[in-house]
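# sequence unavailable; structure follows:
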């Protein structure tokens, strides 16, 4: 997919952790456990890479083959935390999935920020990005996860609520 190729170009440090062979993931299990499919760019990224941390800051949660159920359990734990925040009216009106228009987590940061998809009725490939910072600031990006990451690296997306120098022009990547 073009978006994944653009991410690989923007973040050359991904090269050393790229799988030599596509990682075979059981997306049917993920969908059944979660109750929805996930965006195509995310699935393609997970088939090429293990979970990784970019710029010693952003952890991108990707499932490992055979660990799909555990991956979804982790997502559901984050959703429970989000539900508690929502009950305390600290989510700027955002709701956790499976509520209509609910958020689904895809990453977090070393400083306690959380990254989500904002689900919608047009399906996973139309989902956009929501960032919840540790300071209670919420920001949105009208694009896909990979477009968001590419934009952060190339400087076309502001790191709203995140450290102003994140991720830098040539971020490190560790798995």
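Great, that's in hand. Every value quoted in this text rests on a predicted model; they were computed, and no experiment measured them.
# please make it C-alpha for all contacts and neighbour counts, starting now.
Noted.
# which residues are in contact with the residue nearest the centre of the chain?
The centroid of the chain falls nearest to residue 106 when counting by C-alpha atoms, centre = their mean (3.0 Å). Going by C-alpha atoms under 8 Å, 6 or more residues apart in numbering, residue 106 touches 60-62, 75, 115-117.
# buried set for stretch 32-42?
For stretch 32-42, the buried set under the neighbour-count rule, 16 or more other C-alpha atoms under 10 Å, comprises 33-34, 37-39, 41-42.
# typo on my end, stretch 95-106
So, applying 16+ other C-alpha under 10 Å, buried residues of stretch 95-106: 95-97, 101-106.
# can you lay out those residues as CSV showing secondary structure?
Shown next, in CSV, are the buried residues of stretch 95-106 (DSSP: H, G, I helix; E, B strand; the rest coil):
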residue, secondary structure
95, coil
96, strand
97, coil
101, coil
102, coil
103, strand
104, strand
105, strand
106, strand
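# one step back: how near is the residue nearest to the centre of the chain to residue 149?
12 Å (C-alpha to C-alpha, to the nearest Å).
# over to residue 120?
20 Å.
# of the two, which one has the most company?
The residue with more neighbours, out of residue 120 and residue 149 and counting by other C-alpha atoms under 10 Å, is residue 149; that gives 21 against 15.
# checking that one next. Helix, strand or coil?
When classified by three-state DSSP, residue 149 comes out as helix.
# which SSE is residue 108 in?
Assigning secondary structure by DSSP states H and E places residue 108 in strand 103-109.
# mind listing what residue 37 touches?
27, 30-31, 124.
# included below, for side-by-side comparison, is a second structure:
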């Protein structure tokens, strides 16, 4: 049997230090807020590892209390309409517009990672990265495969791959 991308990530990153809890009601609240289901692999990764940073540069977050304020902080419903004003700079709509980008991660240098929810099945959504230079790059999903591809690139010097959890308040 072939290992799933999540299983291969777990082999690469090791056991999570202390997270490992799933709270379906939090994801249900998030999806209710967004009005679309989120990819199962994304939820499973964050249920296993929690909020934190992949390889110390790609920060990922997830709901921890499910309040309206937290969900709005993670996924604002008053998304930018920049693509209407400057389609050359912003070639994609932003959520909550239909098919609009949904942010799922970011880097300290300003790069932002999005889901492109054009496919009916969230597992088929492509990833879109807005670089810190304002360039747009697309990559196939699912997010766990995307993370494996990032791990396979010599993109950052330093120790072996790891995921550091963000302390929760």
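Yep, it's here. Not measured: the values here are computed from a predicted model.
# returning to that earlier point: counterpart of the residue nearest to the centre of structure 1 over in structure 2?
Counting by TM-score structural alignment, residue 106 of structure 1 lines up with residue 104 in structure 2.
# could you do residue 146 of structure 1 as well?
In structure 2, residue 146 of structure 1 lands on residue 144 (TM-score structural alignment).
# do I have it right that its match meets residue 43?
No - using C-alpha atoms under 8 Å, residue 144 of structure 2 is not in contact with residue 43; the gap is 10.0 Å.
# still on that earlier bit, filter the contacts of residue 106 of structure 1 down to the ones also in contact in structure 2.
Retained in structure 2 (both residues aligned by TM-score structural alignment, their matches' C-alpha atoms under 8 Å) from the contacts of residue 106 of structure 1: 60-61, 115-117.
# just the helices in structure 2 please.
5-13, 24-34, 40-49, 68-74, 82-85, 143-151 (DSSP state H).
# matching residue 128 of structure 2 against structure 1, which residue comes up?
By TM-score structural alignment, residue 128 of structure 2 lines up with residue 130.
# please give me every residue in contact with its match.
Counting by C-alpha under 8 Å, 6+ apart, residue 130 of structure 1 makes contact with 103, 115-118, 138-141.
# go through the residues you listed and name the one nearest residue 164 of structure 1.
residue 139 (14.1 Å; C-alpha to C-alpha).
# isn't that closest one up against residue 131?
Yes - counting by C-alpha under 8 Å, residue 131 is a contact partner of residue 139 of structure 1 at 5.1 Å.
# what distance do you get for residue 103 of structure 1 to residue 148 of structure 1?
16 Å.
# what does residue 54 of structure 1 give?
Taking C-alpha to C-alpha, one finds residue 54 of structure 1 at 13 Å from residue 148 of structure 1.
# check residue 140 of structure 1 too.
In terms of C-alpha to C-alpha, residue 140 of structure 1 sits 10 Å off from residue 148 of structure 1.
# same question for residue 18 of structure 1.
Counting by C-alpha to C-alpha - residue 18 of structure 1 and residue 148 of structure 1 are separated by 20 Å.
# neighbour count for these two, which is higher?
residue 148 (21 against 18).
# sorry, back to before: who touches both of residue 140 and residue 148 of structure 1?
Common neighbours of residue 140 of structure 1 and residue 148 (C-alpha under 8 Å, 6+ apart) are residue 129.
# related to what we said a few turns ago, ok, now which ones touch the match of residue 146 of structure 1?
5-6, 9, 41-42, 45.
# next: residue 109 of structure 1.
Residue 109 of structure 1 touches 57-59, counting by C-alpha under 8 Å, 6+ apart.
# change it to 10 Å
53-54, 56-60, 115, 133-134, 162 (C-alpha atoms under 10 Å, 6 or more residues apart in numbering).
# for residue 70 of structure 1, give me its contacts.
30, 33, 63-64, 76.
# check residue 66 of structure 1 too.
24-26, 29.
# ok, it to residue 46 of structure 1 distance?
With C-alpha to C-alpha as the criterion, residue 66 of structure 1 and residue 46 of structure 1 are 13 Å apart.
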